[in-house]
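In: next come a sequence and a model predicted from it.
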Amino acid sequence: MKINSPLLACLAVFCFLGVCQGGSLREQFYRKSCSQAEQIVKTTIQQHVSSRPELPAKLLRMHFHDCFVRGCDGSVLLNSTAGNTAEKDAIPNLSLSGFDVIDEIKEALEAKCPKIVSCADILALAARDAVSVQFNNEPKWEVLTGRRDGTVSKSSEVLTNIPAPFFTFTQLKQSFESKKLTLHDMVVLSGGHTIGVGHCNLFSNRLYNFTGKGDQDPSLNPTYAEFLKTKCKSLSDTTTTVDMDPNSGTTFDSNYYSILLQNKGMFQSDAALLATKQSKKIVNELVGQNKFFTEFGQSMKRMGAIEVLSGTAGEIRRKCSVVNS
């Protein structure tokens, strides 16, 4: 097929000026400039996950939150300043953690290869490697590298970009479509909820006040609802957490989809995946472990390519929490 040359030139200029949907990423980007980069990330992650089993879920969520705001540019890692409140201090990000691990990896990389490896790439690799620890460190998906770091981080952009746990199917679909992700990606990436915890205040309305009349969400499995009520005593509980997957909260597997089909999805946004025939069909397909692993890897690769900075755009931060001076 003949490619329209003006279109090709336009795409090339668009990527050069800064934002690409993954076109500038490639395998082993640091092979020549910092050959040990990926191994340093992997080794550090292994050391931490053994004593912090919650870390895979934390880093996976951090990577997701990074990519959905300004693309995968490490902007979620930046600290607030006197004149700016950064993404990490927005309400949906206050429960993020694992920043110390990213900083430790960056420090090791700066000692080995100064100003070479971006914080955005470190986060993408760290999330993958943390999840992969339980599989004898066999990588569960491919991470292409070559991202550059953003220099802007605004808390005001978080709520408008991160899908909320109370989103309906339509809202979820619109959110993912705005990032050029498909309905299939949406259902697959929701499977990340197979590990990690949810805070009571993000779903307790389903238990105690679903329509504002002191009622329970009728779509929630009654037995599961009673279990959740033993953990979350009231609507005002903002501190208690509960495993999102009641059977294997620290094991990365396809069990999320099995419990979803039993109407045991914790969040309204989980239950929303059963709202249409098409999305429910995908849920049923992903119950199979191998199918889920394969599809999750492909969707993570697409998510990791959202609006990446390349060429001369952005920078390579010397410290992940602050922009270069």
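Out: Structure's in. What do you need? Residues are numbered from 1 along each chain as shown.

In: hey, let's count contacts and neighbours off CA atoms from now on
Out: Will do.

In: okay, now residue 9: neighbour count?
Out: Burial measure for residue 9: 10 neighbouring residues, criterion other C-alpha atoms under 10 Å.

In: ditto for the one 3 residues further on
Out: For residue 12, the neighbour count with other C-alpha under 10 Å is 13.

In: which element is it on?
Out: With the criterion set as DSSP states H and E, the secondary-structure element containing residue 12 is helix 5-16.

In: residues in contact with residue 184?
Out: If a contact means C-alpha atoms under 8 Å, 6 or more residues apart in numbering, then residue 184 has 279, 282 as its contacts.

In: secondary structure element for it?
Out: Taking DSSP H and E as the definition, residue 184 sits inside helix 183-189.

In: cool, and residue 260?
Out: Using DSSP H and E, residue 260 falls within helix 255-261.

In: what is the next helix or strand after that helix packed up against?
Out: On the C-terminal side of helix 255-261, the nearest following helix or strand under DSSP H and E is helix 268-271. The helices and strands touching helix 268-271, judged by 3 or more C-alpha pairs under 8 Å, 6 or more residues apart in numbering; DSSP states H and E, number zero.

In: thinking again about what came up before, which helices and strands sit right next to the helix holding residue 12?
Out: Helix 5-16 makes packing contacts with no helix or strand when contacts are defined by 3+ C-alpha pairs under 8 Å, 6+ apart.

In: and it, which residues are buried?
Out: Of all the residues in helix 5-16, those buried under the rule 16 or more other C-alpha atoms under 10 Å are 15, 16.

In: how deep is residue 257 tucked in, by neighbour count?
Out: The local packing of residue 257 (other C-alpha under 10 Å) involves 31 other residues.

In: repeat that for residue 223.
Out: A count of nearby residues for residue 223, using other C-alpha under 10 Å, gives 10.

In: which SSE is it in?
Out: Following DSSP H and E, the helix or strand that holds residue 223 is helix 222-231.

In: pull out the buried residues from that helix.
Out: The neighbour-count check on helix 222-231 (16+ other C-alpha under 10 Å) flags 225, 228 as buried.

In: endpoints of stretch 174-186, how far apart?
Out: 10 Å (C-alpha to C-alpha, to the nearest Å).

In: who does the helix holding residue 223 touch, helix- and strand-wise?
Out: When contacts are defined as 3+ C-alpha pairs under 8 Å, 6+ apart, helix 222-231 packs onto helix 205-208.

In: which elements pack onto the helix it packs on?
Out: The contact analysis (3+ C-alpha pairs under 8 Å, 6+ apart) places helix 205-208 against helix 222-231.

In: structure two is appended below for comparative analysis:
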Amino acid sequence: MSPPTRRTADGDGSGSGGGESEKGSGAEPATGTGPGTGSGTGALTGAGSGANPGTGARTTTGPHTGADTGVNSGPGSGADPDPGARPRAAGRDHRPGGSRRGFLTGSAAAGIAAGALLRGAPPAVAAPDREGAADAAGRHAVEVAFTLNGERRRLRIDPRVTLLDALRERLRVTGPKKGCDRGQCGACTVHQDGRPVLACLTLAATVRGKEITTVEGLARGDELHPVQEAFIDRDGFQCGFCTPGQIMSAAALVDSGRPAGDDEIREYMSGNLCRCGAYPNIVDAIRRARKQSTGSGGGSRSSSAAGAVDGARR
């Protein structure tokens, strides 16, 4: 227990400290008026008695870390006897980590500064050089001449372009559909020299000198192909998206003159998907088209169609 601390008050009155206790080490001289509490390396409590006409803030300072502020009330007003001590403002957070408001303010300022730096910084990933890519494609472009639905066509294209994209994007022949673009749905089926092929898996550069037939060129003038007529009569389609590919595959089978039962028809047409589920009507339409083609004596409409079916990808 350390000896009582002497206190002096600014004013005409005088007071004497009552009992006080201290935990910690070291002496803490204190100057001020009124009751107060202090915190630091030790805890200091004290009580004063007597009349003090002045009012002021008592600040206790000493070797400990921190400040002790108390308020003494009286009939008059007075000043802190220690002008060097700064009393803490009420409501201010004096925790070592700072206030939450200060943290948020600092974070916002840092974000604004970072945004300003990023606006002036170059992009992390360079934008694609479309002009450079076009120039590169132009330097490596190839000339392709082929027959499309009986007409001679010539294109200068990038060797990586597929036949499907060349037909739809360059020649505006939109009968072949881009369904999966992976050779799995059959919606892009066309005839290459009478053989059904998938246009999405065929490079346009490989059809040089070939004869390409799409659904637009299947009819002879105003006369529909037997498969086209049968699809209409037997309602072999619903939404119609897959119908061009279905008709081109079925036409290759019918034109070959190859005898086929329902099981063979289903097996042959298995590469053409119908998301509407019109498979029974499609098989019925192909069966009808085969009978119509055989009855009319037209065993084959294409000289190369007979051998094309066996080599078709299915």
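Out: Great, that's in hand. These figures come from a predicted structure and were not determined experimentally.

In: now the TM-score, please.
Out: For this chain pair, the superposition-based TM-score is 0.21 by TM-score structural alignment, normalised by the length of structure 2; 103 aligned residues with a C-alpha RMSD of 5.9 Å.

In: after the helix holding residue 223 of structure 1 comes which helix or strand?
Out: Read in the C-terminal direction, the helix or strand following helix 222-231 of structure 1 is strand 241-243, with elements assigned using DSSP H and E.

In: so what does the helix holding residue 260 of structure 1 touch, helix or strand wise?
Out: Packed against helix 255-261 of structure 1 by the contact rule (3+ C-alpha pairs under 8 Å, 6+ apart) you find helix 277-285.

In: buried ones in the helix it packs on, by neighbour count?
Out: Judged by neighbour count (16+ other C-alpha under 10 Å), helix 277-285 of structure 1 contains these buried residues: 279, 280, 282, 283.

In: let's have these in JSON lines, adding distance to residue 9 of structure 1.
Out: Supplementary listing: the buried residues of helix 277-285 of structure 1 in JSON lines, determined by distance: C-alpha to C-alpha, whole Å:
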{"residue": "279", "distance to residue 9 of structure 1": "38"}
{"residue": "280", "distance to residue 9 of structure 1": "41"}
{"residue": "282", "distance to residue 9 of structure 1": "38"}
{"residue": "283", "distance to residue 9 of structure 1": "40"}
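
In: of all the residues you listed, which two lie farthest apart?
Out: With distances taken as C-alpha to C-alpha, the most widely separated pair in these is 279 and 283, at 6.4 Å.

In: how many residues are close by residue 264 of structure 2?
Out: As a burial measure, the neighbour count of residue 264 of structure 2 was computed by other C-alpha under 10 Å and equals 12.

In: list the buried residues in the host helix or strand of it.
Out: Using DSSP H and E, the secondary-structure element containing residue 264 of structure 2 is helix 262-268. Residues of helix 262-268 of structure 2 classed as buried: 265, 266, 268 (neighbour count, 16+ other C-alpha under 10 Å).

In: quick one: list the elements packing against that helix.
Out: For helix 262-268 of structure 2, the helices and strands in contact under the criterion 3+ C-alpha pairs under 8 Å, 6+ apart are helix 279-295.

In: same for the helix it packs on, what does it pack against?
Out: In terms of contacts (3+ C-alpha pairs under 8 Å, 6+ apart), helix 279-295 of structure 2 is packed against helix 226-233, helix 243-255, helix 262-268.

In: and of those helices, who's closest to residue 36 of structure 2?
Out: Taking C-alpha to C-alpha as the measure, those were each checked against residue 36 of structure 2, and helix 243-255 came out nearest at 94.4 Å.

In: and the angle from the closest one to helix 226-233?
Out: Between the axis of helix 243-255 of structure 2 and that of helix 226-233 there is an angle of 130 degrees, by axes from the mean of the first three to the mean of the last three C-alpha atoms, to 10 degrees.

In: follow-up on the earlier one: closest to residue 196 of structure 2 among the buried residues of helix 262-268 of structure 2?
Out: Sorting these by how near they are to residue 196 of structure 2, with C-alpha to C-alpha, puts residue 268 at the top with 11.3 Å.

In: how close does the closest one get to residue 262 of structure 2?
Out: The spacing between residue 268 of structure 2 and residue 262 of structure 2, counted by C-alpha to C-alpha, is 10 Å.

In: re earlier: format the helices and strands packed on helix 279-295 of structure 2 as JSON lines; extra columns: distance to residue 137 of structure 2.
Out: Compiled in JSON lines, those are given as follows (distance: least, C-alpha to C-alpha, whole Å):
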{"stretch": "helix 226-233", "distance to residue 137 of structure 2": "39"}
{"stretch": "helix 243-255", "distance to residue 137 of structure 2": "30"}
{"stretch": "helix 262-268", "distance to residue 137 of structure 2": "38"}
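
In: return the set of buried residues in the helix holding residue 260 of structure 1.
Out: 255, 256, 257, 258, 259, 260, 261.

In: can you name the element that comes right after the helix holding residue 184 of structure 1?
Out: Sequence order places strand 197-199 as the next helix or strand after helix 183-189 of structure 1, per DSSP H and E.

In: run a quick neighbour tally on residue 110 of structure 1.
Out: Summarising burial for residue 110 of structure 1: neighbours were counted as other C-alpha under 10 Å, giving 17.

In: same check, this time on residue 177 of structure 1
Out: Neighbour count for residue 177 of structure 1, taken as other C-alpha under 10 Å: 14.

In: nearest spatial neighbour of residue 290 of structure 2, chain-adjacent residues omitted?
Out: Computed as C-alpha to C-alpha, 6 or more residues apart in numbering, the closest residue to residue 290 of structure 2 that is not its neighbour in sequence is residue 254, at 5.5 Å.

In: and the one you found, how far is that from residue 306 of structure 2?
Out: Taken as C-alpha to C-alpha, the spacing of residue 254 of structure 2 relative to residue 306 of structure 2 amounts to 9 Å.

In: the two: which has the busier surroundings?
Out: Between residue 254 of structure 2 and residue 306, counting by other C-alpha under 10 Å, residue 254 is the more crowded of the two (31 against 20).

In: now do the contacts for that one.
Out: With contacts taken as C-alpha under 8 Å, 6+ apart, residue 254 of structure 2 has the following neighbours: 227, 286, 289, 290, 293, 300.

In: looking at the helices and strands packed on helix 279-295 of structure 2, which is closest to residue 156 of structure 2?
Out: Proximity of those to residue 156 of structure 2 was assessed by C-alpha to C-alpha; the nearest stretch is helix 243-255, lying at 26.4 Å.

In: many thanks, I have nothing further to ask.
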